[in-house]
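> no FASTA, just this:
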């Protein structure tokens, strides 16, 4: 499904810990090629060892390890500038199918990770973004895939990706949390969820009432899915800089991987 991914690297222990979850996710997503990228942030004070040559050598060693353990093809790329901008430019240049980033902030009990590379990527991305948190919770209970939806047009691509994975007879779950005040679109959303479950007998339904962020995160913590898939709103510059979308909150607070689909 996501044949070629850009993998952002930051060389921290937290990044190494988060990447322990990578093998199962690459297998799930059908990834065969990875471009490892590191961005020298020239606007910040650099460590003496933080040079293009040193970064390239580090990426090469990581790539060799991934090729040996996962059987994927790897390439490396070192850039200078702002991480999110450079990663997005590389994704466009290589026509990559998605980007992988580490979220090191969810343990701080904050829903937003201001200033974090993952947040900037979440706001800017035009391709699927896989956010892998540092894993300090028990590992995924089973290979269940969770689709969190609000029934909007922005969620349709996420639903399509979810259904592709369900075609392999995996176990899935759809969660929709709506407010206590009914809206006109609620009936259509519930019908769409019911139709999805009828097409895939291995899909469970959770229709909940309450603040969507709270309900989705509670479901994630209860079910411990291998992956949560959500749609990303915002395709204009104004929408991209708006803070506080449900998807951003969930991606920031989830102790398990989240795939954002534009």
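It's in. Because the structure is a prediction, the values reported are computed rather than measured.
> C-alpha from now on. contacts and neighbour counts both.
Noted.
> residue contacts, the most centrally placed residue in the chain?
Geometric centre of the chain, nearest residue: residue 130, 2.4 Å, by Cα atoms, centre = their mean. By Cα atoms under 8 Å, 6 or more residues apart in numbering, the residues touching residue 130 are 98-101, 257-260.
> checking the residue located most distally from the centre of the chain next. Helix, strand or coil?
When distances to the mean C-alpha position of the chain are computed (Cα atoms, centre = their mean), the maximum falls on residue 48, with 32.0 Å. In terms of secondary structure, residue 48 is coil; the call rests on DSSP: H, G, I helix; E, B strand; the rest coil.
> any idea how far it lies from residue 229?
40 Å (Cα to Cα, to the nearest Å).
> what's the answer for residue 29, then?
In terms of Cα to Cα, residue 29 sits 12 Å off from residue 229.
> over to residue 144?
11 Å.
> name the helix or strand for the closest residue in space to residue 84 that isn't next to it in sequence, please.
Closest residue to residue 84 apart from its sequence neighbours, by Cα to Cα, 6 or more residues apart in numbering: residue 121 at 5.2 Å. Using DSSP states H and E, the element containing residue 121 is helix 117-124.
> let's bring in a second model and compare:
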């Protein structure tokens, strides 16, 4: 069943409703209708991975910047935008998901976060064209701002950078996971994501990096023992697990492990809210999100009640 109605902002929304099925978890997929977005949204393997972790409903969101108008005379951008969303919607619905589309106007990352809260999304998916050949710390501005402000777990899906018709770089989103931990509450919260990721996960590498700041902390529990506890949990779910303890700069070492094991996705936790202005990533998480070759799954603090 397909239902259309204008929301409180006068925006057309479409719901493909399957009332006899449980909706499951909800994912918000942000798209600018570019080739990069299309690569992630229409990839059958990526969609299958989302289904494996329990996603039943996908909210497709595109944000029209406030300074963008409907188009030049003879060019109906609103219609072309809706046609693009309809095409994505049909592909996703054919894969067995409930689909709702949203077209809103404003600042992209703010509107995406707002809709994620409104629909109680369990995660947000955004595409990024990966590392820039000129400056490998640069990711798309919307992806970067979402990483710093997201209110729900964020999956940054990497796609080929230079290709005219790009493909995703790691289409099995959660099949092979690299989990980085400093044993903080933020990292423990990120590890809890395995409670719903594990049906799609076959292999996991758990890594802890000793930095210069850890000097004098040797009297604490052995990091290998702590990683082994996590590994036991994952192996109980049938996930083949290995552990790594390294020394050096945390971000550099995590990315070196990524290069060695080529995981589908790196899972990291972010820190809490800045008292100064907005949610900020810890420096290590920010480096990993910006520089990782593959996908990154960022787990933020819980929503404020």
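Sure, I can see it. Keep in mind that what you see is a predicted model, and the values were worked out from it rather than measured.
> in strands only, show me the contacts of residue 130 of structure 1.
Of the contacts of residue 130 of structure 1, the ones assigned to strands by DSSP state E are 98-101, 258-260.
> could you work out the most separated pair of these?
98 and 258 (12.7 Å; Cα to Cα).
> what's the helix holding residue 121 of structure 1 in contact with?
By Cα under 8 Å, 6+ apart, helix 117-124 of structure 1 touches 83-84, 88, 101-103, 112-113, 129, 131, 234, 240-241, 248, 252, 260.
> can you rerun that using 7 Å?
With contact meaning Cα atoms under 7 Å, 6 or more residues apart in numbering, helix 117-124 of structure 1 is reached by 83-84, 101-103, 113, 129, 240-241, 248.
> ditto for stretch 244-251 of structure 1
Contacts of stretch 244-251 of structure 1 (Cα under 7 Å, 6+ apart): 111-112, 122, 131, 213, 217, 230, 232, 258.
> would you map the helices across structure 2?
35-41, 44-52, 77-94, 108-118, 141-149, 185-191, 194-197, 223-236, 250-261, 283-291 (DSSP state H).
> and residue 285 of structure 2, how many neighbours?
For residue 285 of structure 2, the count of nearby residues is 24 (other Cα atoms under 10 Å).
> what residue of structure 1 matches up with it?
Matched across to structure 1, residue 285 of structure 2 falls on residue 247, judged by TM-score structural alignment.
> before we move on, the earlier item: so residue 144 and residue 229 of structure 1 - more neighbours on which side?
residue 229 (26 against 20).
> quick one: contacts for that one?
Residue 229 of structure 1 touches 146-148, 158, 162, 258-260, counting by Cα under 7 Å, 6+ apart.
> which one of those residues has the most neighbours?
For the contacts of residue 229 of structure 1, neighbours tallied by other Cα under 10 Å; top is residue 148, 30 neighbours.
> wait, that one sits on residue 176?
Yes: with contacts defined as Cα atoms under 7 Å, residue 148 of structure 1 counts as touching residue 176 at a distance of 6.0 Å.
> could you point out the longest strand in structure 2?
Assignment by DSSP E; longest strand in structure 2 turns out to be strand 55-64.
> now do stretch 58-78 of structure 1: everything it contacts.
23, 32-39, 52, 55-56.
> should've said stretch 148-165 of structure 1
147, 174-176, 189, 216, 229-233, 261.
> reformat these as CSV; add distance to residue 199 of structure 1.
Putting the contacts of stretch 148-165 of structure 1 into CSV (distance: Cα to Cα, whole Å) gives the following:
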residue, distance to residue 199 of structure 1
147, 15
174, 13
175, 16
176, 18
189, 16
216, 23
229, 18
230, 19
231, 20
232, 24
233, 26
261, 21
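> looking at those residues, spot the one nearest residue 136 of structure 1.
Closest to residue 136 of structure 1, out of all of the contacts of stretch 148-165 of structure 1 and judged by Cα to Cα, is residue 216, at 18.9 Å.
> contacting residues for that closest one?
148, 175.
> and it? What does it align with in structure 2?
In structure 2, residue 216 of structure 1 lands on residue 254 (TM-score structural alignment).
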